[in-house]
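In: sharing a sequence plus its predicted fold:
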Amino acid sequence: MRFSPVTQLSTRFDSVASDIAERLPDTTAGGPALAAGLGIGHVLVAGWNLTREINEFGAEMGPLMAFGLIGGAGLTVCVLAVRLFYSEFDSKQRWLVGWSAVGGATLFGAIVYISILVRLAEGRVIAEPIFVLSLASGMGAVAGVVVGELYATALQSAAVADRQRDQLEFMQSLFRHDVMNSLTVIQSRAEFLTQDTDGQNNRFAETILEYAQNIVGLADRVERMSDVITGRGEIETSPTELRPIVERQVTPLRKSHEEITFDVDVDEVTVVADSLLEEVVGNLVKNAVEHGYDGSDDFTVSVWTTSTGGRTQLHIADTGTGISEELRGEIFERGTSESGSGFGLFFVETMVDHYGGSVRVEANEPSGSVFVVELVTA
C-alpha cells in the first residue's frame, strides 16, 4: 500500500515527536516554559533592536513600529504559553507544543535567512535584515504554537476515541459471549422440544427455535455493524439483488401494521453492496413507519426504484408529518434525531458511503418525507 507524501510526512513527524517526548522530563511545565522562553527572547530582541535603531535614527515611527511587531509576536507566544500551562494537555503533548514553537521559529527564520543570503550573493543591499529575521522568527513561533496545539488536540481526541473503542469492544465481546451461551442452551432445548412434542406445544417450540435463530443472526449482524462503525472491519461488496431485500423488510411490517398502506414497486435490479444492505433498508422503512406515521387513515409508505447513468435510486417515502428543513441537513449525524438514539440514520449513511453511494432526505408532496438511497448498479 502506498501513502501520499502528506501522510508520510505526518507519520514521520508523529514518530519524531513521540521519540522526543519520550526523552524529555515528565513535567507539565516544561513545554509552556520552552514556549514562554522563546516569546520572552523575542521581546528582548525587540527591545534591543529598538535601542539600536533609536541610537542610529532617533525616536521615529519606524523603530517603534518594528518594536511593536517583533515584541507583539513575542508577547503573543507568551500568552499562548500561559494558556498552554493551564490546558488539559498532558506532559508529552505540552512538550510537543513547545517544540513546535521552536520548530516554527526556526523554519520561518531559516527561510528568510536563506533568501537574504541569496540576495547578498546577487550583490543586492538588504535593508534591516535583523528586523526581517526577528519578525519572521516570531511569527513562525506563533504559528508553531497554534499548529502544535491543533496536533496535540488531535492526539488527545484520538486517545479518547481509542479508549472508547476498546471499551466498546470489551462490552461487545462480553455481551456476545453471554448471549450466545444462553442462546445455545435455548436452541438445544427448543430442538429437543420440536422432536418430542406435537400439536400446539410443537408449534410453540418451533417458534422459540425460530426466534432464537433470528437472534443469533442479529448478533452476527450487530457485530459486523460494530466492526464497520469502529473501522475494525472491511466491507467486501458484491452484486446484491435489491427487490428481495425490500420485500423481506416490508412483509413483516405489513403484518404488524395493517392500518398502514405499503406501496412497493421495486425493479429487478442488482446493486453493489453486502449483506448489511438489509439493515440499511430495514432502518429506513421502519423509520418511515415509526417516525412518519401521523395516525391518519390514508397514511402510506411507498418504496420504488429509478435508474440513471449506472446508478440505482431507492426511494422510501411516507405521507406523514415530515422532517423539518432545519433538521434535514444534520439528520444523518450521530446522536441527531427527532426521537430515539439517532444511531440508525448515522449507520445508514456510513454503510451507503462504504458502498460508493449516497443518501439524502427530501420533502414529499403534499406531506411527509422521502429518503433517497443512491447505489452503484452492478
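Out: Received the coordinates, thanks.
In: C-alpha from now on. contacts and neighbour counts both.
Out: Will do.
In: and the strands in the stretch 251-378 of the chain, which stretches?
Out: Here the stretch 251-378 of the chain has its strands, by DSSP state E, counting those that start in this stretch, at 261-265, 270-273, 300-308, 311-318, 358-363, 369-376.
In: distance between the last one and the chain's centre?
Out: Right, the one you point to is strand 369-376. How far strand 369-376 lies from its chain's middle: 22 Å, per C-alpha atoms, centre = their mean, to the nearest Å.
In: who touches that strand?
Out: 271-272, 284, 292, 310-323, 352, 355-364 (C-alpha atoms under 8 Å, 6 or more residues apart in numbering).
In: what about burial for these, which qualify?
Out: 271-272, 284, 292, 311-323, 352, 355, 357-359, 361-364 (16 or more other C-alpha atoms under 10 Å).
In: how near is residue 350 to residue 280?
Out: 10 Å (C-alpha to C-alpha, to the nearest Å).
In: what residues are shared contacts of the two?
Out: With C-alpha under 8 Å, 6+ apart, residue 350 and residue 280 have no common neighbours.
In: check it against this one:
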Amino acid sequence: MVDAPHPLKRWSLAITGVALATVPGTRLLVDTDRVAALLEGVVPLLLLGGVTYAGVAYARRRSPGFTAVVTAWTLSVVAGMVVVALWITTLSRLLATGLPFAALTPVVTSVGAVAGLWVGTNNARWRERKRALRRERERIDFLNELLRHYVLNAAQVIVGRAELVAERTDETDATVVADTGRRMARHVEQMRALVPSDGACWPVDLAASVTAASEGFGTEVRVVDQVPEPCSVLADDALDVLVEALLNQAVDRASGTVTVRISATRTGGDVVLTVDDDAADPAVGTVDPEAIDTDGGVLQFQRYLVVTLVERYDGEMTVTNRETGARIEICLRAAPTDDAFGNP
C-alpha cells in the first residue's frame, strides 16, 4: 500500500475544495440566467469555499493523518452524491422532465463536500480519541508493570533486610525502616488497584478481604468484624484494598484510637457492606469522584480509591454523618452462583 507524502495529506482537503470549485465555477461562466447562475454557481462556490477554508485550517492546526481521513470521507460523500445526481437525472429523462445532469452536478458536489466534511471531521476526531486512549492505556500498563516489578520488589527487599537487621542487632532504626518499607509497599498496592487488569469481576470472599485488610493496622484502630463467612461478592483482587481504604478514612479522621464496626447483609442479589466508625470530626465528604480534590493529601486519596473501586464493581455508596461518627454503606453485587452467607 502506497502512503501519500505528508504535505499532500496535510493540504489534501484544501486541494479537494479548490478542485471541486471548478465545477460550479464553470457553470457560473456558462449560465446566462441569473437565477441559474446563483443556484448552480454562486451558492455551491460559497459552500466549497467553506470546505477550502476548513482544509487550510486543518493543514495548519491538525496532523496530516487527521486531514487525510477528513478528505477521504469528503470525497466518498461527494462520489455518493454524484451517483444520486446521476440517478435523479436518469429518472427525470425517463419521465421526460428534461433535468440536465450538468445542472445538478455543482449542487450535489458542494452539498456532498459539506456533508463529507462534517462526517469526516467527526470520524477523524473519533479516531484521534481512540488512539489517545490506546496510548494512555499503554502508559498506564507500563506504570503498573514498573510499580509491580521494580518499586514493589525493591520495597520488599528493604523490608526483609531491615527485619533481619532488627532481629540481629535489636536496632530501633531498623524497625522503623521495616515499618516504613511495609507502608510504602502497601501504598504501591493501593496505586496498582486503580489499574484494573481487564475490567472483569469474579466471586471474592468479602469476609476474607475484611480479615486481610484489618491485619495491617495496629493499635490506632479497633475493628469489630461482623461479616459472616463465607460472603461472596463480584469483585477482583483489589477488594481488600477497598476495605483497607475505608478503614484508613476512619483512622485519618480520628484524633486517637477509632473503633470501626464492619458488617454485611444480603438483600436479594446484593450484599450491603456497612462500615460504622466513631470518628466524628471531620465528616466524610462527597462520594462524587469529580468533586474529590486529589491534591488534598492522603485522606482525599483514600476517598478517591473507595469511589473508584465501588464504581468498578458496579456498586453504590451512601454516607451518613452523625455527631458520633460516620456510617458508610456500599451495595455490591452478590456472587450469582454462591450463597453469600453459606445458608442452605
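Out: Structure received. Values in this document were obtained by computation on a predicted structure and should not be read as measured data.
In: hmm, back to that, export the strands of the stretch 251-378 of the first structure as CSV, with columns for distance to residue 156 of the first structure.
Out: Rendered in CSV, the data for the strands of the stretch 251-378 of the first structure read as follows (distance: least, C-alpha to C-alpha, whole Å):
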stretch, distance to residue 156 of the first structure
strand 261-265, 48
strand 270-273, 35
strand 300-308, 44
strand 311-318, 40
strand 358-363, 31
strand 369-376, 35
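In: which of these sits closest to residue 146 of the first structure?
Out: Nearest of the strands of the stretch 251-378 of the first structure to residue 146 of the first structure, taken as C-alpha to C-alpha: strand 358-363 at 35.5 Å.
In: tilt between the closest one and strand 369-376?
Out: Between the axes of strand 358-363 of the first structure and strand 369-376, defined by axes from the mean of the first three to the mean of the last three C-alpha atoms, to 10 degrees, the angle is 160 degrees.
In: what's strand 358-363 of the first structure in contact with?
Out: Here strand 358-363 of the first structure has contacts from 322-323, 328, 349, 352, 369-375, using C-alpha under 8 Å, 6+ apart.
In: count the neighbours of residue 241 of the first structure for me.
Out: 18 (other C-alpha atoms under 10 Å).
In: can you give me the helices for the stretch 51-200 of the second structure?
Out: Using DSSP state H, counting those that start in this stretch, the helices of the stretch 51-200 of the second structure run over 64-94, 101-146, 152-169, 172-193.
In: show me what the last one is packed up against.
Out: Judged by 3 or more C-alpha pairs under 8 Å, 6 or more residues apart in numbering; DSSP states H and E, the packing partners of helix 172-193 of the second structure are helix 152-169, helix 239-253.
In: what angle sits between it and helix 101-146?
Out: Angle of helix 172-193 of the second structure versus helix 101-146, following the same axes, to 10 degrees, is 160 degrees.
In: and helix 172-193 of the second structure, what's buried?
Out: Within helix 172-193 of the second structure, judged by 16+ other C-alpha under 10 Å, the buried ones are 174-175, 177-179, 181-182, 184-186, 188-190, 192-193.
In: now the buried members of the contacts of strand 358-363 of the first structure.
Out: 322-323, 349, 352, 369-375.
In: in TSV: those residues, plus distance to residue 250 of the first structure.
Out: Converted to TSV, those look like this (distance: C-alpha to C-alpha, whole Å):
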residue	distance to residue 250 of the first structure
322	20
323	22
349	20
352	20
369	18
370	16
371	15
372	17
373	16
374	19
375	20
